[in-house]
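Visitor: prediction below, plus the sequence it came from.
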Amino acid sequence: MSRWCKVSRLKIMTGILSIILFLSITYFSNVFFELINEEPWERHARDMQWIRNTKTRLYEDKAKDGSYSYESLIINFKFANNYLSKRCESWKQQTNKLIENIQQSIADVPKYYLTAVIFVRIYEHDKSNITARDLLQWIRYYLYIGVEHFYIYDNYVVEEECQRDYLYEYIQAGFVSYFDWHDRNPYTMEIQRAAYQEVINKFKHDTVWQMALDVDEYPYSPIDKDPGFLTRFISKFEQLNPGITEITLSNYLVLGEPDIEKDWFIERIFRETKKEANNLVKPIYRPKYVRARLHRNIVLSGYSVKANEDEIRFKHYWSARLQNWGPDTEEVLELTTPEYGIIDISYTLKNCIVETLPNPF
């Protein structure tokens, strides 16, 4: 081979490598600057894509996973950012202002006005088929209704069930206190009650009111769906009932065949019992003055009052337990009636997802 051919081939290879190097530098530079200049809603979209497509679900849900492309998430979040940001911001400001006004009226101001306790295990063979994503949606709903802080007791059995990583952003942002109770197994009702009592013992001076709930229980008001409705209700109720220690809410079961196309838990079923289903109520209580039980607490000082179910009640999503997410039956249709009011709250939560998620960046 002639010297000229060797030189030409060398020049060609050098040129190709130079082009590849140039394109690589250009590409990674663009990625770097895009990340730096990324809007908050774009960051959340990217984060939500990770949540959807990696370990959000520990097992297959009977509701479709509903994974979306990054591009479709960006479009959805642009819509929320451009058209709903004022609405999203207004409910946060409204709730915060309400809590601030309430706390100013209390002489010895605790850190929080309303907190929530949950004892949870998310596992494959759970009949309710609750997932990590359902837990995150539950937290967002409770933030909307006025809860300021969560005490989450994780009763997982194997490491794959642990919820710590899914809750990381909320823990870092100060919304969640996380407690690893995997060594308290096998589960008993007494272990769950002990978790409720531990929160009372350790944190009763940090909050005025508290709830101890399950992940399939949602407070709901037929007459008030605005941000902070639960906090607003409690504030008015305690003014009308001086010295009250515990407020109990009627338990309405949500039953029926689910719409498996819906990604949000509270949008899958819209039939609820026509009246209170049972006495398995979860109260709202002043932790300073009670001893924990799973349902009605032992009131040490003050008294307990049941709230008017036409003003506020619990929606308890029991369809999975009673029907295994199956079709409607004559018995279910006879017991229940359609009730779509919660969809207004769901719409706001979905479209304000950027505003309600803690920003990890």
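Guide: Sure, I can see it.
Visitor: only C-alpha atoms from now on, for both contacts and neighbour counts.
Guide: OK.
Visitor: which residues sit against the host helix or strand of Tyr151?
Guide: According to DSSP states H and E, Tyr151 maps onto strand 149-154. The contact list for strand 149-154 (C-alpha atoms under 8 Å, 6 or more residues apart in numbering) reads 112, 114-121, 162-163, 174-182, 195, 199.
Visitor: just want the most central residue of this protein.
Guide: Ile139 (2.3 Å; C-alpha atoms, centre = their mean).
Visitor: quick one: residues contacting Ile266.
Guide: With contact set as C-alpha under 8 Å, 6+ apart, Ile266 has these partners: 342-343, 346.
Visitor: show me which of those residues is closest to Pro222.
Guide: Pro222 lies nearest to Ile342 out of these, by C-alpha to C-alpha, at 8.4 Å.
Visitor: tell me the contacts of the closest one?
Guide: Contacts for Ile342 (C-alpha under 8 Å, 6+ apart) come out as 220, 225, 266.
Visitor: helix, strand or coil for the second one?
Guide: Right, the one you point to is Lys225. Look at Lys225: counting by DSSP: H, G, I helix; E, B strand; the rest coil, its state is coil.
Visitor: after the longest strand anywhere in the chain, next one along is what?
Guide: In terms of residue count, the longest strand belonging to the chain (DSSP state E) is strand 112-120. Next along the chain after strand 112-120, taking DSSP H and E as the criterion, comes helix 132-145.
Visitor: okay, pairing it with this:
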Amino acid sequence: MAARNRLPIFVNKHFLDKKRKSLKYKILSYALFPIGLIEQKKLKRASSISYKRENFKYKMVVVSIMKNEAPYIKEWINYYLSIGVDHFYIYNNNSSDSTEEILKSFPKVTCINYPGELRQLDAYNDALNRLKKIAQYITVVDADEFVFCPNKVKFNLYQFVDEYLSHKEIAGLGIHWLIFGSSNFITPPDGLVTNNYVFRSKTNFYKNKHVKTIVNPRKILGYTNAHLPIPLPGYKIVNENYQVIDNPTSDNVTEEKIRINHYFTKSKEEFMKKRDRGLADNIGKRSIEEFKIHDKNDVFDNSMQIFNENNNLNKK
């Protein structure tokens, strides 16, 4: 199924309005399954090809799909640039604000207009197809997610990840997130998100079981889940301690070496705007209960403030 989902017929513009529960869609899905098996064999053969590092156009690319994230884009991009990301492939999904204009103002951003509903997995699979020969590694994250190495004033994401993905059998590094709450803000304060929201959940908060994954695109079969892609046979995805991850959530939350600071709620007002945008992977809107669930302010954590200060990122 993962290889089938990467087929151009599944990710191109002709299928923007596909209804995933319709009879027509189900028939198409089953009809293309044998082609997916053929594609899997092709991808497996291609994964054995040895690529020289210097032949890649980019060492580290960030991939994201976003809608109406204009107030937050500059901080997010500048942060990832500060930790060594070479380029961004951003799928602009029906934005009605200045998201596209801001994205195109950055020379290291490729903005792809990607309209339609339920496009998250399509975008990720499209990115695998586009980048498999030009990007050594891909970091797939949302616009409220910041990959962070705690206890390090400076770090390079590519160098950190390469220690794991340079192993022949490893296809990806799964990174747990820590949920940051509203810091009791009702309305958004001025300044950087990463400076303002300094209270987070405890590590054992059950929502922190989720991972996001940095991958070698040549060793990935495809995405059927936004958190954890399917590796090709013979490869594996591991956490920071080299333990195999085979599920989008893991009871063993590890975040001592690397984590994702997930600013899920921000202020209550911002969460309500986020709720109105809808979901990238499901029909409908978030429940207001999700704010209550995720608004965790149990641990004071200003490590991003310190990082921003030391890397001159305090100007938004």
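Guide: Here it is on my side, so go on. Please read these numbers as outputs of a predicted model, since none were measured by experiment.
Visitor: so after superposing, what's the score?
Guide: Remark: TM-score between the superposed chains equals 0.64 [TM-score structural alignment, normalised by the length of the second structure]; 227 aligned residues with a C-alpha RMSD of 2.9 Å.
Visitor: before we move on, back to that, now the second structure: which of the contacts of Ile342 of the first structure match?
Guide: Using both residues aligned by TM-score structural alignment, their matches' C-alpha atoms under 8 Å, the second structure keeps these contacts from the contacts of Ile342 of the first structure: Ile266.
Visitor: adding distance to His44 of the first structure, write the contacts of Ile342 of the first structure out as CSV.
Guide: Below are these laid out as CSV (distance: C-alpha to C-alpha, whole Å):
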residue, distance to His44 of the first structure
Tyr220, 28
Lys225, 26
Ile266, 22
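Visitor: look up the closest residue to His205 of the first structure, ignoring the ones flanking it.
Guide: Leaving aside its sequence neighbours, His205 of the first structure sits nearest to Pro110 (C-alpha to C-alpha, 6 or more residues apart in numbering; 6.3 Å).
Visitor: so what's the one you found up against?
Guide: Counting by C-alpha under 8 Å, 6+ apart, Pro110 of the first structure makes contact with 103, 205-208.
Visitor: in helices only, show me the residues you listed.
Guide: Among the contacts of Pro110 of the first structure, the members found in helices (DSSP state H) are Gln103.
Visitor: and the contacts of Pro110 of the first structure, which of them are buried?
Guide: 103, 205-208 (16 or more other C-alpha atoms under 10 Å).
Visitor: quick check: the farthest pair among these?
Guide: By the measure C-alpha to C-alpha, Gln103 and His205 form the most distant pair in these, at 13.5 Å.
Visitor: that older thread, the residue nearest to the centre of the first structure matches what in the second structure?
Guide: Structural alignment (TM-score structural alignment) places Ile139 of the first structure against Ile77 in the second structure.
Visitor: list the contacts for that match?
Guide: Residues near Ile77 of the second structure by C-alpha under 8 Å, 6+ apart: none.
Visitor: show me where the stretch 151-300 of the first structure has helices.
Guide: Per DSSP state H, counting those that start in this stretch, the stretch 151-300 of the first structure carries helices over the ranges 168-172, 189-203, 229-240.
Visitor: do you know which of the ones you listed lies nearest Arg293 of the first structure?
Guide: Nearest to Arg293 of the first structure, of the helices of the stretch 151-300 of the first structure and by C-alpha to C-alpha, is helix 189-203 at 5.7 Å.
Visitor: how far does that closest one sit from its chain's centre?
Guide: Counting by C-alpha atoms, centre = their mean, to the nearest Å, helix 189-203 of the first structure is centred 21 Å from the centre of its parent chain.
Visitor: now the angle between strand 112-120 and it, please.
Guide: Using axes from the mean of the first three to the mean of the last three C-alpha atoms, to 10 degrees, the direction of helix 189-203 of the first structure lies 150 degrees away from that of strand 112-120.
Visitor: pull out the buried positions in stretch 151-165 of the second structure.
Guide: By 16+ other C-alpha under 10 Å, the buried positions in stretch 151-165 of the second structure come out as 155, 157-158, 161-162, 164-165.
Visitor: ok, Ser29 of the second structure to Ile35 of the second structure distance?
Guide: According to C-alpha to C-alpha, to the nearest Å, Ser29 of the second structure and Ile35 of the second structure sit 10 Å apart.
Visitor: quick one, which of the two is more surrounded?
Guide: The neighbour comparison of Ser29 of the second structure against Ile35 (other C-alpha atoms under 10 Å) goes to Ser29, with 17 against 14.
Visitor: is that one in a helix, a strand, or coil?
Guide: Going by three-state DSSP: Ser29 of the second structure is helix.
Visitor: now which residue in the first structure aligns to it?
Guide: In the first structure, nothing lines up with Ser29 of the second structure, judged by TM-score structural alignment.
Visitor: mind checking how far Ser29 of the second structure is from Ile230 of the second structure?
Guide: Distance, Ser29 of the second structure to Ile230 of the second structure, by C-alpha to C-alpha: 18 Å.
Visitor: before we move on, what about Ser96 of the second structure?
Guide: Ser96 of the second structure is 33 Å from Ile230 of the second structure, by C-alpha to C-alpha.
Visitor: next: Thr99 of the second structure.
Guide: From Thr99 of the second structure over to Ile230 of the second structure the distance is 30 Å, taken as C-alpha to C-alpha.
Visitor: what do you get for Lys296 of the second structure?
Guide: Relative to Ile230 of the second structure, Lys296 of the second structure is positioned 31 Å away (C-alpha to C-alpha).
Visitor: just the helices in the stretch 1-150 of the first structure please.
Guide: 3-36, 40-53, 70-79, 85-104, 132-145.
Visitor: can you tell me the SS state at the corresponding residue of the second structure for Asp344 of the first structure?
Guide: Mapped onto the second structure by TM-score structural alignment, Asp344 of the first structure lines up with Ile306. Recorded secondary structure, Ile306 of the second structure: helix (three-state DSSP).
Visitor: for the residue lying closest to Ile306 of the second structure once chain neighbours are set aside, give me its contacts.
Guide: Nearest residue to Ile306 of the second structure, sequence neighbours excluded (C-alpha to C-alpha, 6+ apart): Val153, at 7.4 Å. Val153 of the second structure is in contact with 306-307, 310, counting by C-alpha under 8 Å, 6+ apart.
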